[in-house]
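could you look at this predicted model? Sequence included:
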Amino acid sequence: MATTAAEPPLRPRLRVGALAVPRPGAETLFGAALALVLTAVGLRAGGGASLGPTTEVEMGLQLAGGLLVGGALLSTDRRRPLHGAVVLAAFAVLAALTAVSILWAVEPSDAWLETNQTLAYLAVVGGGAALAREAGAWWPALLGALLGFCGLISLYAVGSKVFPQETETFARLREPFGYWNAVGLVAAFGVPLSLWLGARRHGHAAVNALAHPLLGLFLVTMLLAYSRGALLAAAVGSLVWFALVPLRLRGAAVLASGTLGGGIVSAWIFAQDALTTDRVPLDTRQTAGLELGLAVLAMLAVLMGAGLGLGFLLARRAPRPDTRRTAGVGVLLVVAMVPVVFLGSLAVSDRGLGGSISEGWKSLTDPDATTPANDPSRLTAVGSVRARYWDQAVKVFQEDKLTGAGAGGYPTARRRFREDELVVRHAHGHAVQVPADLGILGILSYLALVLATLFAIARATSLRRRDWRRQPFTPERIGLLTAASVVVTFAVHALIDWTWSIPGCAVPALLCVGWITGRGRGEEPPTRPHAVRRRLAAGVRRPQASVAAAAVLALALLCAFATWQPLRSVQAGDDALDALDAAQTPQAGVERARELAQTARDHNPLSVQPLFELGVIETVGGRKDQAQRALEDAVELQPDNPETWLRLAQFTLRQQGDPRRTIDLLGPALYLDPRSDQAAALYLDATRQVNGGAGALPGQGLGTAPTP
């Protein structure tokens, strides 16, 4: 029978035996490719702590974002408004402030790295806006890609416990990011996405049924990571989804089945010491891992069957309106009873309601509170080491309220206020790290970005009061609200942890920000990516579009080149030390090592590491005056960094034999880092030499060391 004009054309099919399989279309391929790209970003960047992989990911994001934005400028009709421009401008202001903070940063080289990361994230938002502008109708592929990414990462994380490695001795899930809360956050992203998949009224029934096992997998992942922050973020993101999306009963069914299945498996896991105890022998973990794998597979199979069965029942007989109302009231009663039961349990406890709340608040905010154990009991604990880091961040902010310590300056500036010997790279919360790093200027910049993003989300999803009831809840509107729930999930977690600095967590959320803001007004029909080649060719013939696209591409290349320089510097510095070690005689490799160290300094003139390496090289070459000059240059470059003073003091005592000057140099080092074991030991050694081995100088001690 011939198709009518109103019927969509039949999609070509592939024959697999007797089964006809639809040929995947461009939208499906786009979603699959995007899922793989997001997964590759997460796996390659890891926890964002390794400079090499992180630099590669950031350069790739900058170039990809530049290509997408440049292509959008070429192919877009000039009469169309530039949706998302305000958000991109606010993000660009943040990136500019981060870059300018290099001028006053306590460690300018770290501010450069923060700038590179911010520029990469700006490219992600711009790329997301460009995709929404040119292929807005492919929003289901975006959500599918995000869900596929969350599923792959969660399977990887749980798989690391099913097939344990000898080097992994912790019971908490932390792979592939090396940080358990990052793993939990990616699983938390999957919760509102699963609710959307299982509740939507379109799509293949078998695909929609996947929401049930996926949600169970995400819950198991969050619980095995012992991530309280991820559970909180998932709860807030889910509440936002239920509050905004009218498919509450369908979503509640997915949430109930996934929570039940994941909860049962997690309860069984928590009863197994081999799966919840650190440093268990490998053979014991392997046996327990196989049992875990079987339990997870059984859960996935049962939940898949439940999803298919529920979909079949709803397809045959939809609930009547009165049944829906009754079920809705039941769901609301269950939700309302949760805080009642929680408060009741606190009221009947030994401390009572008031005492329990007071004790919980003290544990949460006390910098000296006991750190919870790395076992399932952590999920019910309130205390955290974060209060200590937050307190130090507030002290750093108070030192310079307007500009802060400079982007990335918290790890160095906190040493002056720390009460332990821990090396911490982040304040474990963006809400306190931004004031510490960028001061009031950073706070205002982030507030502008947040407000611009909220306005853009409200416009794209018709959340404004006058549009809320007037606009129908189309599938796309529900999809955009789901993407907004993912953004909220990330924002909640980033406020209390350092997942902003982990690309695998930040990139998916920022991609959603870009897509939503680039969508424009919700009542406008989404664009379809048809005739892209023709539009690109037409854009090339428009001088203004060509110049704008060329400028964006040139800027992306410039940013990628700048991002590459710190890595080149580190590689050249490593080569310099290798050349020094590989030489048959010390003098033979000094000249080559000196050249490489100078190259490292040229690549990154803001870093003191090439100067430290040059000091070693010149010392080996017998040019102690030049070595001293290099270390003095390091102090001049970063005078607020205790490491520069310590290196110069070590050289002064070990190579020049001048204990009195060493004591003078250790004054700033101990002022900037009073808890430094190396500085304290060197100070005692110098005072013994001054006194002929009798100990500290009369009237002097560690507490009275000179200050800068």
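Perfect, I can see it now. Numbering: from 1, shown residues only.

okay, CA-based contacts and neighbour counts for the rest of this
OK.

surely Leu36 and Phe149 touch.
Yes: judged on Cα atoms under 8 Å, Leu36 makes contact with Phe149 at a distance of 7.2 Å.

and those two? Which one has more around it.
Comparing Leu36 with Phe149 by other Cα atoms under 10 Å, the one with more neighbours is Phe149, at 27 against 17.

you'd agree the more buried one is up against Ala32?
No: judged on Cα under 8 Å, Phe149 makes no contact with Ala32 at a distance of 9.5 Å.

which strands and helices sit next to the helix or strand Val265 falls within?
Using DSSP states H and E, Val265 sits within helix 248-270. Contact partners of helix 248-270 among helices and strands, from 3 or more Cα pairs under 8 Å, 6 or more residues apart in numbering; DSSP states H and E: helix 180-199, helix 211-224, helix 273-276, helix 282-316, helix 321-347.

put this beside the first:
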Amino acid sequence: MRWPVLWGAAAGGLAFAALFFSDGSSQSRIFWIGAPAVLLAAIGWAWRPPRLPPWGSAFFVCLAAFVVWQGVSTAWSIQPSRSWDYTNRGLVYFAFAAVGALLGGVPMRRYAAAGCALLGVLFVWALVAKVIPGLYPDYGRLARLRYPVGYWNELALLASASVPLGLWAVGPRHDRRARVAGTLLLYAALVVTVLTYSRVGIVLTVVAALMWLWLDRDQLAALGPLALAWIAGAAVAGVGLLLPGVSSDGQSHHVRVRDGLVFGAVVVVGAVVVALASRFALSRAVDRRVARVAAVALVVLVVAALAAAVVRAGGPSDFVSARWHELSNKVSAQVPNTPGRVLSGSSSNRWRWWKESWNAFTDKPLQGTGAGTFELVDRVERNSPLATIEPHSVPLQFLSETGIVGFLLYAAVVVSAAIAVLRRERARAWLALALGAALCFVHSWVDIDWDFISVQGTLFLTLGALVCGPGTPVPGRRRWLVSAAIGVCALAGLYSVTSPWLSVNRINAANDAIVRDDPGQALADARSARAFNPLSVDALFIEAILEPSDAKALELYRRARDLEPTNPETWYQLGAFELRYLKRPRDAYRDLNESYTLDSYGPASLKGGPLDQARCKIDPATCP
């Protein structure tokens, strides 16, 4: 088997695993998907390292430096265990990029074709889960399309990134079967995008098509298939929105089965119509005059709609003021997860989270709060029960969590990648892949993309292939010192992604032992969990619960508090232990009150809970 074919298959397997088995932002999948990526990258680079152009080398150096800085931030992090987990994400994305660089000998057209196939299968599987409710029962709770990626906005981003690939596939240089498949990809992508109700996803889907039509020389040949696919896709998505079992939350299994079958039939009929009609649409290019008239009509329609909105608002100033107020909303509720949300201009609390992130940066501008710690920052800063894990802006997140140093390293990664990609030979496949990568970067400004290996893994795999460029690997002589260094780094990386996973595994084992009424085994598992991850407060908590000695348990709770002194949970657990087991209400009140001070919507805020109980014991007059 030839070397490019071998690594192409390996890279395809990694991409497939990331897209279909990442389980949203699950940290455990970082181990299961990331460890093979690290191994593949190490083997490939040690055996036949790729030949990198200068800007490609700069990309990998900057990315490595950024990941190392994330790891270093664990030293001052307000949540060290979370920073370790987040460093592992960056490490895995680096491994994906390194595997991508091994594909330098694979033509870009084959890479693009593989991308079309993977995304096409992903969209079909996503829609099948609407047809067969048993595949993803959680749609009974919340209907927004998200399976198997786990998050609607990320699925919509993948759909928008597939638009340039679909338009590449319908180009006149391909055979008819490939062009029909490209048209079907465009059709499926639009249906998926609409059913996610993702506002940014819909906008980026349209922008992706417009950018392709502006940059591609064969844009007239793509107009017909695009129009056909999107008209049919809009009709099918419209039917889906009208079916409660497809588009509404809280529907019974019976309703979802009934409406799912109807929707599935409509999707299949739409696909058949697109496939048959594409034979005509692909046989001739759209007349340039017709395209110009359509473009002018579209612009006039958009301008008219904007003018009507301005007039309805009472004038330009009132319109701008209303839109600004809507964007920077200060309400505590999210925009409802209904189809009507696509017409809302609300930031859905993003503005609040962006301000919290900015304030965290201004407090610690040089080093930040530590990688992956915004969840704790939000809990301390929030003024409503609503909580989040990230500020919904990757660059702003890195600015607040890793400081100006980390942000500049991230900016260097983006700039070096952009320059390296732009210096590649500019074929149509290159344009499709480059536009997809650009869409991912734009989307990262307004969402939590870094948490999803389904998007970031495939993105860095693509960037690795793009920045490497064509050419043969470095030949001949074995550079044993370099290979040994790669091996050492790989072992360190494997330890880094494995140890926290083993810690969580032992915590789960300890909980299982508690259920089996086996306290001895539970304590042994808890101690193993802390040995694998000494930064984990969860491991400290479960060991303290199982520790027969109150003095040792108190020491463990205090150690957790000292490890994360700004975490309201560590203060709460310490105070609750002091109240219930040590019978020290004054100490308990002090620590529980500190937890409440840090987060007035946290566990200490429970009416009649440990804080109120401690207060009552100290001052009986406060008892209800």
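Yes, it's here. Since the structure is predicted, the reported quantities are computational estimates derived from the model, not experimental observations.

what's the TM-score once they're superposed?
Laid over one another, the chains give 0.93 as their TM-score (TM-score structural alignment, normalised by the length of structure 2), with 618 aligned residues with a Cα RMSD of 2.5 Å.

quick one: the helix holding Val265 of structure 1 aligns where in structure 2?
Using TM-score structural alignment, helix 248-270 of structure 1 corresponds to residues 219-241 of structure 2.

which residues touch that stretch?
Contact with stretch 219-241 of structure 2 is made by 167, 170-172, 183-184, 186-188, 190-192, 194-195, 212-213, 246-247, 263, 266-267, 270, 274, 277-278, 281-282, 284-288, 291, 339, as judged by Cα atoms under 8 Å, 6 or more residues apart in numbering.

what's near enough to touch Arg379 of structure 2?
By Cα under 8 Å, 6+ apart, Arg379 of structure 2 lies in contact with Ala387, Leu598, Asp599, Gly602.

list the buried residues for the longest helix seen in structure 2?
If each helix of structure 2 is counted by residues according to DSSP state H, the longest one is helix 480-515. Across helix 480-515 of structure 2, burial judged by 16 or more other Cα atoms under 10 Å covers 483, 486-487, 490, 493-494, 496-511, 513-514.

what helices and strands are in contact with that helix?
Looks like helix 480-515 of structure 2 contacts helix 28-47, helix 80-101, helix 519-532, helix 537-546 (3+ Cα pairs under 8 Å, 6+ apart).

what's the spacing between the helix holding Val265 of structure 1 and its chain's center?
26 Å (Cα atoms, centre = their mean, to the nearest Å).

stretch 69-78 of structure 1 now?
From the chain centre to the centre of stretch 69-78 of structure 1 is a distance of 30 Å (Cα atoms, centre = their mean).

and for that stretch, what's in contact with it?
With contact meaning Cα under 8 Å, 6+ apart, stretch 69-78 of structure 1 is reached by 126-127, 129-131, 133-134, 532, 535-540, 545-546, 548-550, 552-553.

of those, grab the buried ones for PyMOL.
Restricted to buried positions by 16+ other Cα under 10 Å, the PyMOL selection for the contacts of stretch 69-78 of structure 1 reads:
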select buried, resi 126+127+129+130+131+133+134+532+535+536+538+539+540+545+546+549+550+552+553
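
so stretch 477-490 of structure 1 matches what in structure 2?
For stretch 477-490 of structure 1, the aligned range in structure 2 is residues 427-440, judged by TM-score structural alignment.

same question for stretch 98-105 of structure 1.
Alignment of stretch 98-105 of structure 1 against structure 2: residues 70-77, by TM-score structural alignment.

buried ones in that stretch, by neighbour count?
Going by neighbour count (16+ other Cα under 10 Å), the buried part of stretch 70-77 of structure 2 is Gln70, Gly71, Val72, Ser73, Thr74, Ser77.

and the end-to-end length of it?
Distance between the two ends of stretch 70-77 of structure 2: 10 Å, counting by Cα to Cα, to the nearest Å.

same question for stretch 512-528 of structure 1.
First-to-last distance for stretch 512-528 of structure 1 - Cα to Cα - comes to 18 Å.

list the contacts of Ala436 of structure 1.
So Ala436 of structure 1 contacts Ala393, Val394, Lys395, Val396, Phe397, Gly404, Ala405, Gly406, Gly409, Tyr410 (Cα under 8 Å, 6+ apart).

out of those, which are buried?
Among the contacts of Ala436 of structure 1, the ones that count as buried by 16+ other Cα under 10 Å are Ala393, Val394, Lys395, Val396, Phe397, Gly404, Ala405, Gly406, Gly409, Tyr410.
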